[in-house]
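Q: this is the structure alone, sequence omitted:
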């Protein structure tokens, strides 16, 4: 059973009550207050255009421990040659818009709706959301964005217009002052880079650690 969120209360039910697929609640809004409460409790919005806002808290979480990220020899060579210029928080709006518009295999449309973009750009302007920006000859060719909660970076999405650009962004992120990269849900690309699945209980311990 999932919960209908009231409009006048930004709080959430206990994430442990989420359905098997992780769906916890429906409704509410994408206000800064509600989003910050959500991420601090291991909850994130995920819905398509035309749907009500859906809030998820998976029972198993896909994460990457920074010291366990897998860097192939060919990727290390690219990093050593400094093929890409990588910046932090220099192109947040462009990164999220590219994440929204980049076509992905097996995906029709995007869950990063205009409403979502506006909400996260607002979070960025208030210092809560961040981007890693990957450049090639002064052209933005890859990147990722998400929120930092304590020592966990809650990744939302990434994109790549040239080979290895999103990998470079993720590796750059792993070198920052974080203990965990939250990837939310698994896919083959993330698992090949060293992602693993952990229980929600462990994830919450890491998320809320001072």
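A: Nice, I can see it. Computed from a prediction, not measured in an experiment: that's the story for all the values here.

Q: going by C-alpha atoms from here, please, whenever you check contacts or count neighbours.
A: OK.

Q: biggest strand in the chain by residues?
A: As assigned by DSSP state E, the longest strand anywhere in the chain is strand 139-149.

Q: and that one, what other elements does it pack with?
A: Here strand 139-149 touches helix 92-101, strand 129-136, strand 152-160, helix 165-174, going by 3 or more CA pairs under 8 Å, 6 or more residues apart in numbering; DSSP states H and E.

Q: my read: residue 88 touches residue 135, true?
A: No. Using CA atoms under 8 Å, residue 88 is not in contact with residue 135; the gap is 11.2 Å.

Q: which residues in this protein form helices?
A: Remark: helices assigned in the chain by DSSP state H are 32-40, 73-80, 92-101, 114-125, 165-174, 188-192, 200-208.

Q: for residue 53, find the nearest of those helices.
A: Of all the helices of the chain, helix 114-125 sits nearest to residue 53, with 9.9 Å by CA to CA.

Q: could you check the angle strand 129-136 makes with that closest one?
A: 100 degrees (axes from the mean of the first three to the mean of the last three CA atoms, to 10 degrees).

Q: report the buried residues of helix 114-125.
A: Judged by neighbour count (16 or more other CA atoms under 10 Å), helix 114-125 contains these buried residues: 116, 117, 119, 120, 121, 122, 123, 124.

Q: let me know the angle separating the longest strand of the chain from helix 32-40.
A: 80 degrees.

Q: not counting strand 139-149 itself, show me its contacts.
A: 39-40, 92, 95-96, 99, 128-135, 153-162, 165-166, 169-170, 207-208 (CA atoms under 8 Å, 6 or more residues apart in numbering).

Q: separate out the buried members of these.
A: The buried subset of the contacts of strand 139-149 (16+ other CA under 10 Å) comprises 39-40, 92, 95-96, 99, 128-135, 153-160, 165-166, 169-170, 207.

Q: for comparison:
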């Protein structure tokens, strides 16, 4: 089924997540609420994202605003020659296997698992409404890597990525960068939540929370990213 564009705005949330205020040195802002589409979108628009506080990401729900925040300015992406060569080994598809990408990202064998069935169902509904997208790497008609996240205006909030072959997730990220910077709007950003060493080698930087929130306000007013859906 084609992903709607523009996305369908769901009913507003009954929770006022935008009023939550983080303490200076705490990533966790609040707990509770629900994963209704309107709630999740309101959270991203306020600089928050959900991740459970229980075992393997179970309830209660936590709402997070990292300090500092991992952010990739598309123009800061570092594409080394080895990655440019790796791109030729894979085919990029968008939104053709969203739920499978989420399932692979939430593999119970992965260390630090946090993607529960409830999270997967919530993002599947956001995908159906046109807000959540997957960037996929395929080889010989097999899904071998990918990432997924939420797109609102010029923001892409990355949630998770996986690879079954070397460089497959990095190639998916490179393809995402191409989409985000396609029209050259400098307000667009890619939020990666926390900056790992691996992501920092690709150009992700750690931004103070206030800098991220200021950039988010600009990004939300940028033209929406074109994922080629109809």
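A: Here it is on my side, so go on. Keep in mind that this is a model prediction, so the values were computed, not measured.

Q: picking up where we left off before, between the helices and strands packed on strand 139-149 of structure 1, which one is nearest to residue 56 of structure 1?
A: strand 152-160 (12.8 Å).

Q: okay, the helices and strands packed on strand 139-149 of structure 1 in CSV with distance to residue 59 of structure 1 next?
A: Listed next are these as CSV, based on distance: least, CA to CA, whole Å:
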stretch, distance to residue 59 of structure 1
helix 92-101, 26
strand 129-136, 24
strand 152-160, 16
helix 165-174, 24
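
Q: figure out which of these is closest to residue 19 of structure 1.
A: strand 152-160 (21.0 Å).

Q: just give me the mean distance for that closest one relative to structure 2.
A: After superposition onto structure 2, strand 152-160 of structure 1 sits on average 0.4 Å from its aligned residues (mean CA distance after the TM-score superposition for structure 1).

Q: just give me the neighbour total for residue 166 of structure 2.
A: The local packing count at residue 166 of structure 2 equals 11, with neighbours defined by other CA atoms under 10 Å.

Q: any idea what it aligns with in structure 1?
A: Matched to structure 1 by TM-score structural alignment, residue 166 of structure 2 sits across from residue 163.

Q: and if you look at residue 43 of structure 2?
A: Looks like residue 43 of structure 2 aligns to residue 38 there (TM-score structural alignment).

Q: over to residue 207 of structure 2?
A: Looks like residue 207 of structure 2 aligns to residue 198 there (TM-score structural alignment).

Q: just the buried residues of stretch 49-57 of structure 1, please?
A: Buried-residue list, stretch 49-57 of structure 1, by 16+ other CA under 10 Å: 53, 54, 55, 56, 57.

Q: could you find the counterpart of the second one in structure 2?
A: Structural alignment (TM-score structural alignment) places residue 54 of structure 1 against residue 62 in structure 2.

Q: contact partners of stretch 191-201 of structure 2?
A: 65-66, 68-72, 78, 155-159, 204-206.

Q: what about 10 Å?
A: Defining contact as CA atoms under 10 Å, 6 or more residues apart in numbering, one finds that stretch 191-201 of structure 2 is touched by 47-49, 64-73, 77-80, 149-150, 155-160, 170, 203-207, 212, 216.

Q: and that stretch, how far apart are its ends?
A: For stretch 191-201 of structure 2, the first-to-last residue distance is 16 Å (CA to CA, to the nearest Å).

Q: what of stretch 16-34 of structure 2?
A: Stretch 16-34 of structure 2 has its terminal residues 11 Å apart, counting by CA to CA.

Q: and the most centrally placed residue in structure 2, how far is that from residue 14 of structure 2?
A: Closest to where the C-alpha atoms of structure 2 average out (CA atoms, centre = their mean) is residue 158, at 1.6 Å. Residue 158 of structure 2 is 25 Å from residue 14 of structure 2, where distance means CA to CA.

Q: same thing with residue 171 of structure 2?
A: 39 Å.

Q: more neighbours: which of those two?
A: Just comparing residue 171 of structure 2 and residue 14: by other CA under 10 Å the higher neighbour count belongs to residue 171, 28 against 11.

Q: quick one: contacts for that one?
A: By CA under 10 Å, 6+ apart, the residues touching residue 171 of structure 2 are 79, 83-92, 135-137, 145-146, 163, 177.

Q: then residue 194 of structure 1?
A: 63, 64, 65, 66, 67, 68, 69, 70, 71 are the contacts of residue 194 of structure 1 under CA under 10 Å, 6+ apart.

Q: hmm, try it at 7 Å
A: For residue 194 of structure 1, the contact set (CA atoms under 7 Å, 6 or more residues apart in numbering) comprises 64, 68, 69, 70.

Q: same check, this time on residue 153 of structure 1
A: Contacts of residue 153 of structure 1 by CA under 7 Å, 6+ apart are 146, 147, 178, 180, 181, 182.

Q: residue contacts, the corresponding residue of structure 2 for the fourth one?
A: In structure 2, the residue paired with residue 180 of structure 1 is residue 189, using TM-score structural alignment. Taking CA under 7 Å, 6+ apart as the criterion, residue 189 of structure 2 is in contact with 72, 73, 74, 154, 155, 156, 219.
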